[in-house]
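In: from the sequence below, what's the structure:
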Amino acid sequence: MGKFNKTGKRGMPELNTSSLPDLIFTLLFFFMIVTTMREVTLKVEFKVPQGTELEKLEKKSLVTFIYVGKPGEEFRKKMGSESRIQLNDAFAEVAEIQDFITQERLSMKEEDQPFMTVSLKIDQDTKMGIVTDIKQALRLAYALKINYSAQPRQ
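Out: Model (predicted):
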């Protein structure tokens, strides 16, 4: 029979961390796939009208959005309840649209600039006068490809 030596203290075995980078990259990949990034914080409320002859936009990177609608609840006391224009993350006036379009065009690649489309996301209760003013400003900025956002009629 053998003798067992109990003089040496048994330590805890080390944790194997060789698969830890694989787990981290798997989680990173999962969150990159699932997460969507919102580019613009909406400050106006709008309900787009319904339409029948709708087409999807091909290249979203070539689309610039102009939002028109009533200011959100937190902005109504300051801005009123009339329809307002939102360009990116700020309220704007019709006179600022030309500069906005110029800046958006300059931020695109030169070969993509002729294909720039301006999409108008306008509340269905907005008066046509503000839409006409926006279209005139777009005409002065040479943004002649205009898209009106709508949802399918049910």
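
In: switch to C-alpha atoms for all contacts and neighbour counts from now on
Out: OK.

In: next, name the residue at the spatial heart of the chain.
Out: The residue lying closest to the centre of the chain (C-alpha atoms, centre = their mean) is residue 39, at 3.3 Å.

In: that residue: what's it in contact with?
Out: With C-alpha atoms under 8 Å, 6 or more residues apart in numbering as the criterion, no residue contacts residue 39.

In: likewise residue 138?
Out: By C-alpha under 8 Å, 6+ apart, the residues touching residue 138 are 97, 98, 101, 144.

In: what count of nearby residues applies to the last one?
Out: A count of nearby residues for residue 144, using other C-alpha atoms under 10 Å, gives 15.

In: can you verify it is assigned to a helix?
Out: No - the assignment for residue 144, made by DSSP: H, G, I helix; E, B strand; the rest coil, is coil rather than a helix.

In: so residue 85 sits right up against residue 79, yeah?
Out: No - with contact defined as C-alpha atoms under 8 Å, residue 85 does not count as touching residue 79 (11.2 Å).

In: so which of these two has more stuff around it?
Out: Ranked by neighbour count (other C-alpha under 10 Å), residue 85 and residue 79 place residue 85 first, with 25 against 14.

In: doesn't that one belong to a strand?
Out: Yes - Residue 85: assigned to a strand according to three-state DSSP.

In: now show me the structure for the sequence below, then we'll compare the two:
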Amino acid sequence: MSKFKKGGKGELPAISTASLPDIVFMLLFFFMVATVMRDSSLMIENQLPSADQVEKLKKDRTIFIYAGKPSSQFKQFGEEPRIQFNDAFIGVDDVKPSILQGIADLNEELQSKVVVGLKVDKNTNAGLVSDIKQELRKANALKVMYIANTKTEQ
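Out: A predicted model of the protein is given here:
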């Protein structure tokens, strides 16, 4: 009489799925951290002018205003250059309230350091830019920068 039985055919044990939720949550956390959310979708044509001296600023204290002709998806708004703030077209009279609202939405310590970035299409007339600057003065947003491409990015 033998102590050990000869096992016939040994079946493979089932795959343990105990660690599967951990793996799923790690992947979910990774993609949540690594994904960059877009601030706003561009509704205008925006070919920036070129410049030879460009400086980068931190985006956390910057509010952007776009100006240019509506893109092909938004031709129902006409052919005239328009102003875009966040995801909406605004008029010249709406620049001041929009900027004040944008400043109020920032962190309290950044509100005094806010910089308004103008991303103006190179084919936009200077009158619209001048009107935007006048409204920014009324809103006391005096730190203004013009966004441009470097000469190599054309």
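
In: re earlier: same list (the contacts of residue 138 of structure 1) but as TSV, adding secondary structure.
Out: Conversion of the contacts of residue 138 of structure 1 to TSV gives the following (three-state DSSP):
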residue	secondary structure
97	helix
98	helix
101	helix
144	coil
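
In: so how far is the first residue of stretch 110-127 of structure 1 from its last?
Out: 35 Å (C-alpha to C-alpha, to the nearest Å).

In: which bit of structure 2 covers that stretch?
Out: Alignment of stretch 110-127 of structure 1 against structure 2: residues 108-125, by TM-score structural alignment.

In: in that stretch, what counts as buried?
Out: For stretch 108-125 of structure 2, the neighbour count (16 or more other C-alpha atoms under 10 Å) marks 111, 114, 115, 116, 117, 118, 119, 120, 121, 122, 124 as buried.

In: over to stretch 80-88 of structure 2?
Out: The neighbour-count criterion (16+ other C-alpha under 10 Å) identifies 81, 82, 83, 84, 85, 86 as the buried residues of stretch 80-88 of structure 2.

In: what's next to it, contact-wise?
Out: Residues from elsewhere that reach stretch 80-88 of structure 2, judged by C-alpha under 8 Å, 6+ apart: 39-44, 64-70, 89-92, 98, 124.

In: which members of these are positioned in strands?
Out: Using DSSP state E, the members of those that fall within strands are 64, 65, 66, 67, 68, 89, 90.

In: if we can go back for a sec, show the buried residues in the contacts of stretch 80-88 of structure 2.
Out: For the contacts of stretch 80-88 of structure 2, buried by 16+ other C-alpha under 10 Å: 43-44, 64-70, 89, 92, 98, 124.

In: may I ask which two of the residues you listed are separated the most?
Out: The span of these, defined through C-alpha to C-alpha, is set by 98 and 124 at 20.9 Å.

In: give the contact list for residue 119 of structure 2.
Out: Contacts of residue 119 of structure 2 (C-alpha under 8 Å, 6+ apart): 46, 48, 64, 65, 66, 67, 146, 147, 148.

In: rewinding a little: any chance of the buried ones among the contacts of stretch 80-88 of structure 2 in JSON lines, with distance to residue 35 of structure 2 too?
Out: Formatted as JSON lines, those follow (distance: C-alpha to C-alpha, whole Å):
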{"residue": "43", "distance to residue 35 of structure 2": "22"}
{"residue": "44", "distance to residue 35 of structure 2": "25"}
{"residue": "64", "distance to residue 35 of structure 2": "21"}
{"residue": "65", "distance to residue 35 of structure 2": "24"}
{"residue": "66", "distance to residue 35 of structure 2": "24"}
{"residue": "67", "distance to residue 35 of structure 2": "27"}
{"residue": "68", "distance to residue 35 of structure 2": "29"}
{"residue": "69", "distance to residue 35 of structure 2": "30"}
{"residue": "70", "distance to residue 35 of structure 2": "28"}
{"residue": "89", "distance to residue 35 of structure 2": "27"}
{"residue": "92", "distance to residue 35 of structure 2": "34"}
{"residue": "98", "distance to residue 35 of structure 2": "27"}
{"residue": "124", "distance to residue 35 of structure 2": "33"}
